[in-house]
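[1] How does the following fold in three dimensions:
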Amino acid sequence: MIKLKKTLIYYRKKKLGGLPGFFGVKMIRKFKKTDSDEIMQIWLDCNINAHDFVAKEYWQKNYPFVRDAIQYAEVYIYEIDQKIVAFIGLQNDYIAGIFVKKDFQGQGIGQQLLNYAKDRHTELTLSVYEKNKNAVNFYVKHGFSIEKSSVDTDTGEVDYLMKWKRKNADRQIFSQYECWLTKRSTPIN
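    So this is what the prediction gives:
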């Protein structure tokens, strides 16, 4: 066991460049005003990286507006070892975005934030650029459907309005019960 632990620590430090949070304490918490600088840097970096088809200046120009809007949004922070690595921003039932630092993408953090929001809402909508295939596929995988497409007048890019709606859990349980009754009441030949 000690040898395995030393091997994992070595692997973490040498091979993965430390990979912050690999063994760390993870949590989702509400946004605090003191988080603003850190989450805004994540917002800017993620948008520039994910949207190479939109000019970098567009995101830089919108930075002050978003910084103000975040103060009034429902924002949840994902921390590893008390370091912010991701966040989700909501305005009522609208997901303004899920933003995960590049080094932490692909680890299920975005999914955890999305599920956290789903637990608190019966339906959610969002807009995503058509060319952002990774995001479109992510949301489809997690039960969102494309409701309509339009052209974003600021960027000239096609974006999708996507929607998720909680299925009626009571109806699902009742339907399963109905199927069970039907199967049990069918005569065995």
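[2] CA atoms for contacts and neighbours, from now on please.
    Noted.
[3] count of neighbours near Y58?
    Neighbour count of Y58, defined by other C-alpha atoms under 10 Å: 13.
[4] ok, and it, which helix or strand is that part of?
    helix 56-70 (DSSP states H and E).
[5] Helices of this structure, residue ranges please.
    Counting by DSSP state H, the chain has helices at residues 2-10, 36-50, 56-70, 109-120, 133-141, 169-185.
[6] can you redo those as TSV with distance to S150?
    Listed next are those as TSV, based on distance: least, C-alpha to C-alpha, whole Å:
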stretch	distance to S150
helix 2-10	48
helix 36-50	19
helix 56-70	19
helix 109-120	24
helix 133-141	15
helix 169-185	33
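[7] out of the ones you listed, which comes closest to A96?
    A96 lies closest, by C-alpha to C-alpha, to one member of the helices of the chain: helix 56-70, at 9.6 Å.
[8] Second input sequence below; structure requested for side-by-side comparison:
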Amino acid sequence: MNQDLIIRRYRPSDEDVVVDLWSRAAREAHPFLTGEGTGEREQKMREVYLIQADNWVAEHNSEVVGLLGMIGSEIGGLFVAPASQGLGVGRALVEHATTMHGEVTLEVYTLNDRARRFYALMDFEEEGRRHDAETNHELITLRRTGRDSSLIQA
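    Predicted coordinates for the structure are as follows:
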């Protein structure tokens, strides 16, 4: 899929498609969060994150299949449509974030095993843990340093 994947800036016209993608992916990734992908969390997605974050979408054959939300150099959100998971979309979005910022951080729920495995494969390293008062779950802070392209030999 990677060769046909386009990463572009989020546009306000993407809102409904992106919120639907986020809702489906978030419910699958966070079954331990009551009301995930709906209600107040959806409202916050529309009214805060899609407005305040530096958002990017991944498109495959003109269909939005991924969302990357950056808050400075922190990956505030990385969501891939369930049908497109495991096809390189998340990897491409992480590489895009690292290319833009060099070093990136993120937080992932301890209970999100699939995401934790993905981030380990992407060379993220644990920096710490904290209790999230909003959800009453533990979050792990991860960091990934960009690769120095001058060290890559042709």
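[9] What would you report as the TM-score here?
    TM-score for the superposed chains, counting by TM-score structural alignment, normalised by the length of structure 2: 0.88, backed by 151 aligned residues with a C-alpha RMSD of 2.1 Å.
[10] related to what we said a few turns ago, wait, which of the helices of structure 1 is closest to I98 of structure 1?
    Evaluated over these, closeness to I98 of structure 1 peaks at helix 109-120, with 6.5 Å, by C-alpha to C-alpha.
[11] in structure 2, what residues pair with the closest one?
    When helix 109-120 of structure 1 is aligned against structure 2 using TM-score structural alignment, it corresponds to residues 89-100.
[12] The residue positioned nearest the centre of structure 1: what's it in contact with?
    Structure 1 has G110 as the residue nearest its centroid, 3.4 Å off, counting by C-alpha atoms, centre = their mean. Applying C-alpha atoms under 8 Å, 6 or more residues apart in numbering to G110 of structure 1 gives the contacts A86, I98, F99, V100.
[13] how about the last one, what's its partner in structure 2?
    Across the two structures, V100 of structure 1 finds its equivalent in V80 of structure 2, going by TM-score structural alignment.
[14] can you tell me how far its match sits from D20 of structure 2?
    Distance from V80 of structure 2 to D20 of structure 2, counting by C-alpha to C-alpha, to the nearest Å: 11 Å.
[15] So for the two, which residue has more residues nearby?
    More neighbours surround V80 than the other of V80 of structure 2 and D20, with 26 against 15 (other C-alpha under 10 Å).
[16] burial count for the nearest residue to that one once chain neighbours are set aside?
    Once flanking residues are discounted, V80 of structure 2 sits nearest to G66: 4.2 Å by C-alpha to C-alpha, 6 or more residues apart in numbering. G66 of structure 2: 27 surrounding residues under other C-alpha under 10 Å.
[17] Next: D16 of structure 2.
    Neighbours of D16 of structure 2 under the rule other C-alpha under 10 Å: 11.
[18] contacting residues for it?
    Neighbour list for D16 of structure 2: empty [criterion: C-alpha under 8 Å, 6+ apart].
[19] Which of the helices of structure 1 sits closest to Q91 of structure 1?
    helix 56-70 (9.3 Å).
[20] If you count neighbours, what's buried in that closest one?
    W59, Y63, I70 (16 or more other C-alpha atoms under 10 Å).
[21] can you check stretch 30-47 of structure 1 too?
    By neighbour count on 16+ other C-alpha under 10 Å, the buried set for stretch 30-47 of structure 1 is F31, I39, M40, I42, W43, L44, D45, C46, N47.
[22] Onto which residues of structure 2 does it map?
    The aligned range for stretch 30-47 of structure 1 is 9-26, by TM-score structural alignment.
[23] what about the matching stretch, distance to the chain center?
    In terms of C-alpha atoms, centre = their mean, to the nearest Å, the centre of stretch 9-26 of structure 2 is found 12 Å from the chain centre.
[24] picking up where we left off before, so who does the counterpart of the residue nearest to V80 of structure 2 in structure 1 touch?
    Aligned counterpart of G66 of structure 2 in structure 1: A86 (TM-score structural alignment). By C-alpha under 8 Å, 6+ apart, the contact set of A86 of structure 1 is I39, I42, I77, Y78, E79, I98, F99, V100, K101, I109, G110.
[25] let's see 6 Å
    Residues near A86 of structure 1 by C-alpha atoms under 6 Å, 6 or more residues apart in numbering: Y78, F99, V100.
[26] Please flag which of those sit within strands.
    Y78, F99, V100 (DSSP state E).
[27] Which one of those residues is nearest to Y116 of structure 1?
    Nearest to Y116 of structure 1 among the ones in strands among the contacts of A86 of structure 1, counting by C-alpha to C-alpha, is Y78 at 10.5 Å.
[28] pretty sure the closest one is touching K30, no?
    No. At 9.0 Å, Y78 of structure 1 does not count as touching K30 under the criterion of C-alpha atoms under 6 Å.
[29] overlap between the contacts of G110 of structure 1 and structure 2?
    Retained contacts for the contacts of G110 of structure 1 in structure 2, judged by both residues aligned by TM-score structural alignment, their matches' C-alpha atoms under 8 Å, are A86, I98, F99, V100.
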